[in-house]
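A.B. asks: What follows is a predicted structure for the sequence shown.
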Amino acid sequence: MAKELEPEFTFILHPSELEDVETKYELTAESDERSALSKRFGLTAIESFNLIFKIKPLRRENAIRLRGKLYASVVQNCIVSLIPIKNTIQEEFEIVFREENHIDRAVCEDVDDFEPFFEDTIDLGEIGASELALAIDQYPRAPGISDDVMKPYLRKQDDLKSKPFGGLAALKRKK
């Protein structure tokens, strides 16, 4: 039986309990949560991780608008030298949620501008973790590491122009 995954950082919001006014939530990940998230994202460490959410029900649209700000300090290794680098991340994001059973599939089939939520539950911690994952530099480089260091490992421009199946064509001609 597969082990059920537990979220590393969680804060459950129940949309049915929201007032009609904008509500503010501030979350800070504790040391053990940051450690688990750094392991999940392949980072050396997450030194700080803070979120600010402003949430407002949109009753006419039968939706909930979430505006968020993410502040994090992460340590990750340079992809060239493997030297640990500290990066500061500040991101803003906005998500519109609709309850799964209120989504009109005929109208919304091709619309990508909302996220569904289920059973009156939105996990703000997991939303923040997902946004952090998107904001992390996938190819971090230490200061002073230039493209010249990578030149011996890069393909030459002539190699890029060659056809990928050129070798197969040569074999076919030999028959």
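C.D. replies: Structure's in. What do you need?
A.B. asks: When you work out contacts or count neighbours from here on, use the C-alpha atoms and nothing else.
C.D. replies: Fine.
A.B. asks: contacting residues around the spatially closest residue to F9 that is not a sequence neighbour?
C.D. replies: Nearest in space to F9, with sequence neighbours left out and distances taken as Cα to Cα, 6 or more residues apart in numbering, is G125 at 5.0 Å. Shown in contact with G125 (Cα atoms under 8 Å, 6 or more residues apart in numbering): F9, T10, F11, I12, L27.
A.B. asks: surely S38 meets E47?
C.D. replies: No: under the criterion of Cα atoms under 8 Å, S38 makes no contact with E47, lying 9.3 Å away.
A.B. asks: circling back: just the contacts of G125 now: which is nearest S146?
C.D. replies: Distance to S146, by Cα to Cα, is smallest for F9 among the contacts of G125, at 36.1 Å.
A.B. asks: Specify the local secondary structure of the residue at minimal distance from the centre of the chain.
C.D. replies: For the chain, the residue whose C-alpha lies nearest the mean C-alpha position (Cα atoms, centre = their mean) is L134; its distance is 2.7 Å. Here L134 is recorded as helix under DSSP: H, G, I helix; E, B strand; the rest coil.
A.B. asks: re earlier: widest-spaced pair of the contacts of G125?
C.D. replies: Greatest spacing in the contacts of G125, by Cα to Cα: I12 and L27 (11.5 Å).
A.B. asks: hold the first one in mind and look at this next one:
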Amino acid sequence: MSKDEPGKEFSHVVEVDRIGPQGLHVQLEADQATCVALARRMRILAVLALKADLRVFPDRGVAGQYQVTGSLEAEVEQACVASLEPVREVVSEAVVRHFAPETAVTPKADLAEDEAEWLDPEADDPADPIVGGQIDLGAVVAEELALGLNPYPRKPEAGLPDGYKPDVEVDAKISPFAALAKLKMAKKD
């Protein structure tokens, strides 16, 4: 697979056959080209730095399964939701992922309604599949970074422009409660 393929901007593949009983320690750092590709993929202004310190080890409870634990640190730049000016932020995330052979991982679509544990926000995340005997640690780090991004970055001093006055009539028309208010008024009449 090429580094230019979507989802492969930051790839670091580990063969599970090479992971010993004591596990494997891996440190990753994205180069400038990778940071640019990740920023493009995540649709943010920039990924300025990205480092991860990970440990991959066999799951003691179940044969053929593995755990990835560690942390990632990144510095990113996103557009402010109010002013669209660049906002720099540091993203620090703990990484905990479980991997199992593809045959042991049940796709969510195949679960019956009553078996849908994945709907429980308190339940453990299901294991990710080990594809072709490999775990892509770079993809894990990129996914965790995307999940750790601030969804509403805002500069501290960003506010509404001077002279802005909301149009009460327009705001009332698009309010989901405007229709309810009309119904309530109609009942009184």
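C.D. replies: Yes, it's here. In this text, all values refer to a predicted model and were calculated from it rather than measured experimentally.
A.B. asks: TM-score of the superposed pair?
C.D. replies: The TM-score (TM-score structural alignment, normalised by the length of structure 1) is 0.78; 163 aligned residues with a Cα RMSD of 3.3 Å.
A.B. asks: quick revisit: I12 and L27 of structure 1: which is more packed in?
C.D. replies: The residue with more neighbours, out of I12 of structure 1 and L27 and counting by other Cα atoms under 10 Å, is L27; that gives 17 against 12.
A.B. asks: could you say which helix or strand contains that one?
C.D. replies: strand 23-28 (DSSP states H and E).
A.B. asks: Next, the buried residues of that strand.
C.D. replies: For strand 23-28 of structure 1, the neighbour count (16 or more other Cα atoms under 10 Å) marks L27, T28 as buried.
A.B. asks: Using the aligned residues only, give the average distance of it to structure 2.
C.D. replies: On superposition with structure 2, the average gap between strand 23-28 of structure 1 and its aligned counterparts reaches 0.7 Å (mean Cα distance after the TM-score superposition for structure 1).
A.B. asks: State the span of structure 2 onto which stretch 81-89 of structure 1 is aligned.
C.D. replies: The alignment of stretch 81-89 of structure 1 onto structure 2 (TM-score structural alignment) covers residues 83-91.
A.B. asks: any idea what A135 of structure 1 aligns with in structure 2?
C.D. replies: Mapped onto structure 2 by TM-score structural alignment, A135 of structure 1 lines up with G148.
A.B. asks: Distance check, that match against V90 of structure 2.
C.D. replies: G148 of structure 2 sits 10 Å away from V90 of structure 2 when distances are taken as Cα to Cα, to the nearest Å.
A.B. asks: now do G7 of structure 2
C.D. replies: Distance check for G7 of structure 2 against V90 of structure 2: by Cα to Cα, it reads 22 Å.
A.B. asks: Same question for E75 of structure 2.
C.D. replies: As judged by Cα to Cα, E75 of structure 2 and V90 of structure 2 stand 4 Å apart.
A.B. asks: what do you get for V131 of structure 2?
C.D. replies: 32 Å.
A.B. asks: cool, and L147 of structure 2?
C.D. replies: Spatial separation of L147 of structure 2 from V90 of structure 2 under the definition Cα to Cα is 13 Å.
A.B. asks: if we can go back for a sec, who's in contact with the match of A135 of structure 1?
C.D. replies: In this structure, G148 of structure 2 makes contact with V91, S92, E93, judged by Cα under 8 Å, 6+ apart.
A.B. asks: Of those, which ones are shared with structure 1?
C.D. replies: With both residues aligned by TM-score structural alignment, their matches' Cα atoms under 8 Å as the criterion, the subset of these whose aligned partners also touch in structure 1 is V91, E93.
A.B. asks: Which one of the contacts of G148 of structure 2 is nearest to C80 of structure 2?
C.D. replies: Nearest to C80 of structure 2 among the contacts of G148 of structure 2: V91, at 15.9 Å, using Cα to Cα.
A.B. asks: burial of the nearest residue to the closest one once chain neighbours are set aside, as a residue count?
C.D. replies: The shortest distance from V91 of structure 2 to any non-neighbouring residue, by Cα to Cα, 6+ apart, is to A74 (5.0 Å). Here the count is done by other Cα under 10 Å, and A74 of structure 2 has 20 residues near it.
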